[in-house]
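Visitor: sequence and predicted structure below; questions after.
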Amino acid sequence: MNRKLKIKITIDIIMTILMLLAMAYQLTGNYLHEIIGVTLFVLFFLHNMLNIKWYKAIYKGKYNLRRIISTVVNVLMLSSMILLMITGIMISKDVFAFLEISGGFAVRGLHTFAAAWGLVFMSVHVGMHWQMLINMTTKITGHTDKNIIVTIIMRLIAVGIVVYGIKSFFDLDISSKLFMQTTFSYWNFDESIMGFFLSYISIMGIYIAVTYYLLVLINKFHK
C-alpha cells in the first residue's frame, strides 16, 4: 500500500467518525458540533484534492453502469456536503458568529436534510469501495483462502447489521430528515450513548451492504 493511499484511507475513516459525531448534537453541544463540522469540511476538501484526477477524467473514457452510478453518487455527495457547509455557516452561533448571518428555521431544516443525505451518500460511497477494503484487509492479514464457514458467519453478521439498521432507521425517524419533515424526536443520551452510535453505524451498514451486493450482481450480469 503506497503512502498516498494510506493517507486517503485515514482521511476517509476520520471523516466517517466525525460525521457520526456530528449527528450527536445533543451530546457534543453547539460549539464542539461546529468545530467537528469545520474539521470535517477541511478533511473533505483534502479528500477531493487527493482525488483531483477523478475530476479531470470525468469527461474522458467510456461510461459503464458502475461508472455512471459512481459518478452520480459522488456528485450528489459533493452537493450535499456543500449544502451542509453553507447552511452550517448560516446558522453558526460560535465559529462563524462574526459574520452575523441569520439563518432561521428553514435553513436549519436544510442543514438537517443535507446531513441526512450526506450520511447516506457517504455510506453508498463506502459500499462502492468495500471490495477494495476487503482486498486490502486480506493482503494485510495474509489470509487469502476462502473459508466457507467464515464467509457464512460474515454474511450472517451483515444481515444482522442490516436488520438492526432498519429498526434504527425508524427509531431515529431518519425518513423525516431525508424528506425535510418537521420532527421533534431526539435521542436520550442519558440512557445510552453507545446505542446511538451503534444505531447510526447500523444504518450506514444498510447502504454499504446494499451497494456492495448490488455491484456484485451488476458485475456478474456484465460477465
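Guide: Received the coordinates, thanks.

Visitor: could you use CA atoms for every contact and neighbour count after this?
Guide: Fine.

Visitor: which other helices and strands contact the helix ranked longest in the chain?
Guide: Secondary structure of the chain per DSSP state H: the longest helix is helix 193-222. Counting contacts by 3 or more CA pairs under 8 Å, 6 or more residues apart in numbering; DSSP states H and E, helix 193-222 is packed against helix 3-23, helix 105-128, helix 130-141, helix 148-171.

Visitor: most tightly surrounded among those?
Guide: helix 105-128 (a mean of 21; mean count of other CA atoms under 10 Å).

Visitor: what angle do it and helix 130-141 make?
Guide: 50 degrees (axes from the mean of the first three to the mean of the last three CA atoms, to 10 degrees).

Visitor: report the angle between helix 105-128 and helix 3-23.
Guide: On the basis of the same axes, to 10 degrees, helix 105-128 is oriented at 140 degrees to helix 3-23.

Visitor: now for helix 105-128, which elements pack on it?
Guide: By 3+ CA pairs under 8 Å, 6+ apart, helix 105-128 packs against helix 3-23, helix 65-90, helix 174-178, helix 193-222.

Visitor: burial measure for Thr71, as a count.
Guide: When counting by other CA atoms under 10 Å, one arrives at 16 neighbours for Thr71.

Visitor: another structure for you, compare them:
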Amino acid sequence: MSLQARLLMNLVAGGLLLAALAYDWLGNFAHELIGTAMFGLLVAHNTFNSRWYGSAVRKGGRDLRGWLNIAIIAALAAAMLVLLITSIIISRSLFSALPIASSFGARQLHAQAAYWALVIVAVHVGMRWGMIMTSMRSWLRLGAPNAGRTWVLRIVALSIAAYGVHSWVVVGTGSRLMAEMTMNFWNFEEAVLRFFLHQGAVAGLLICVAHYTTAWLQRLKQLL
C-alpha cells in the first residue's frame, strides 16, 4: 500500500475517533459501529507499520526525540488497549451477549481513555507532520516548498492553534482527561458542527505544539 493510501486510512481513523466522541448525538449503536471500524483501521495501521516496532526495539531511542517517539507510541497503545477492553465491558449492542457485567467505573474510564487517545494521536501526528507534508506535496505535485506558501500555512496553523486554546476550555478537555465530574454537557440539538470544530481545533493545537517542539529538538541536536 502506498504512503498516501496509508495516510488517507489514518485520516479516516482519526475522523472516526473524533466522531465517536459525540456519543450523545450518535446514539449507542452508531457509536459502537464507529468504534469497531476505528479499531479495524488501527489493526491495519499497525500491520503496515510492523517493521517499525522491530527497528525501535533494536535501536532504541538514539536521542531525546527518539525516546519521546517511543514513549508516545507506548502511551497510545495503552490508551487504545484501555478503550478496547472497556468498550467490550460496557457494550450494549455489538458485544452485549458476552457474559461481562458493565459498571459505571468502566464507562468513566472509557470516556477518559477516549480523550487521552485524542490528545496522544494529535501529538503522534504532530511529531510526523514534516513527513506528512512532504508526502502531500509529492502527491499533489506542488514541487519544492516556497516561502510564501510556507508562511500562509504557518499563519493558518497558528490560527487553528489559537482557536484550539479557546476550544480546550469550551469543551472542558482538561476536566475530561482527569475524569473530573463536570456539568459541562454539550447540547447537540443546537450545535453539532461547533462541537466537531472545537474538537478538531484542540487536535490542531496539539499537532502544532508537537510539530514545533519536534522541530526545535531537531535544531538543538544539530547545534550540539
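Guide: Right, received. Where do you want to start? Predicted model, so just to flag it, every value in this text is computed and none were measured.

Visitor: got a TM-score for the two of them?
Guide: TM-score of the superposed chains, computed with TM-score structural alignment, normalised by the length of the first structure, equals 0.93; 221 aligned residues with a CA RMSD of 1.5 Å.

Visitor: let's have the helices and strands packed on helix 193-222 of the first structure in a markdown table, adding distance to Tyr55 of the first structure.
Guide: As requested, these are arranged in a markdown table below (distance: least, CA to CA, whole Å):
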| stretch | distance to Tyr55 of the first structure |
| --- | --- |
| helix 3-23 | 16 |
| helix 105-128 | 16 |
| helix 130-141 | 20 |
| helix 148-171 | 32 |
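
Visitor: for Arg66 of the first structure, which of these is the nearest?
Guide: In terms of CA to CA, the element of those nearest to Arg66 of the first structure is helix 105-128, at 9.0 Å.

Visitor: chain neighbours aside, what residue packs nearest to Thr214 of the second structure?
Guide: Of all residues not flanking Thr214 of the second structure in the chain, Met127 sits nearest, at 5.9 Å (CA to CA, 6 or more residues apart in numbering).

Visitor: center of the first structure, which residue is that?
Guide: Residue closest to the average C-alpha location in the first structure (CA atoms, centre = their mean): Met122, at 2.7 Å.

Visitor: looking at it, it is touching Leu76, isn't it?
Guide: No. Assessed by CA atoms under 8 Å, Met122 of the first structure is found out of contact with Leu76, at 9.7 Å.

Visitor: tell me which of the helices and strands packed on helix 193-222 of the first structure sits nearest to Leu178 of the first structure.
Guide: Nearest to Leu178 of the first structure, of those and by CA to CA, is helix 105-128 at 5.4 Å.

Visitor: superposed on the second structure, what's the mean shift for that closest one?
Guide: Overlaying the second structure shows helix 105-128 of the first structure at a mean distance of 0.7 Å from the equivalent residues (mean CA distance after the TM-score superposition for the first structure).

Visitor: one more: stretch 4-22 of the first structure?
Guide: Looks like 1.5 Å for stretch 4-22 of the first structure (mean CA distance after the TM-score superposition for the first structure).

Visitor: hmm, back to that, need the helices and strands packed on helix 105-128 of the first structure in a markdown table with distance to Gly160 of the first structure, can you?
Guide: A markdown table is the format used below for those (distance: least, CA to CA, whole Å):
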| stretch | distance to Gly160 of the first structure |
| --- | --- |
| helix 3-23 | 20 |
| helix 65-90 | 26 |
| helix 174-178 | 19 |
| helix 193-222 | 9 |
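
Visitor: closest to Asn51 of the first structure out of these?
Guide: Using CA to CA, those put helix 3-23 closest to Asn51 of the first structure, at 8.7 Å.

Visitor: buried set for whatever helix or strand comes next after that closest one?
Guide: Next in sequence after helix 3-23 of the first structure, counting helices and strands by DSSP states H and E, comes helix 25-28. Residues Tyr25, Leu27 are the ones in helix 25-28 of the first structure that count as buried (16 or more other CA atoms under 10 Å).

Visitor: give me the stretch of the second structure that helix 25-28 of the first structure matches.
Guide: Here helix 25-28 of the first structure aligns to the second structure at residues 23-26, judged by TM-score structural alignment.

Visitor: now that stretch on the first structure. Mean distance?
Guide: Mean deviation for stretch 23-26 of the second structure: 1.0 Å (mean CA distance after the TM-score superposition for the first structure).

Visitor: what comes into contact with that stretch?
Guide: Residues outside stretch 23-26 of the second structure that contact it (CA atoms under 8 Å, 6 or more residues apart in numbering): Ala20, His31, Phe188, Val192.
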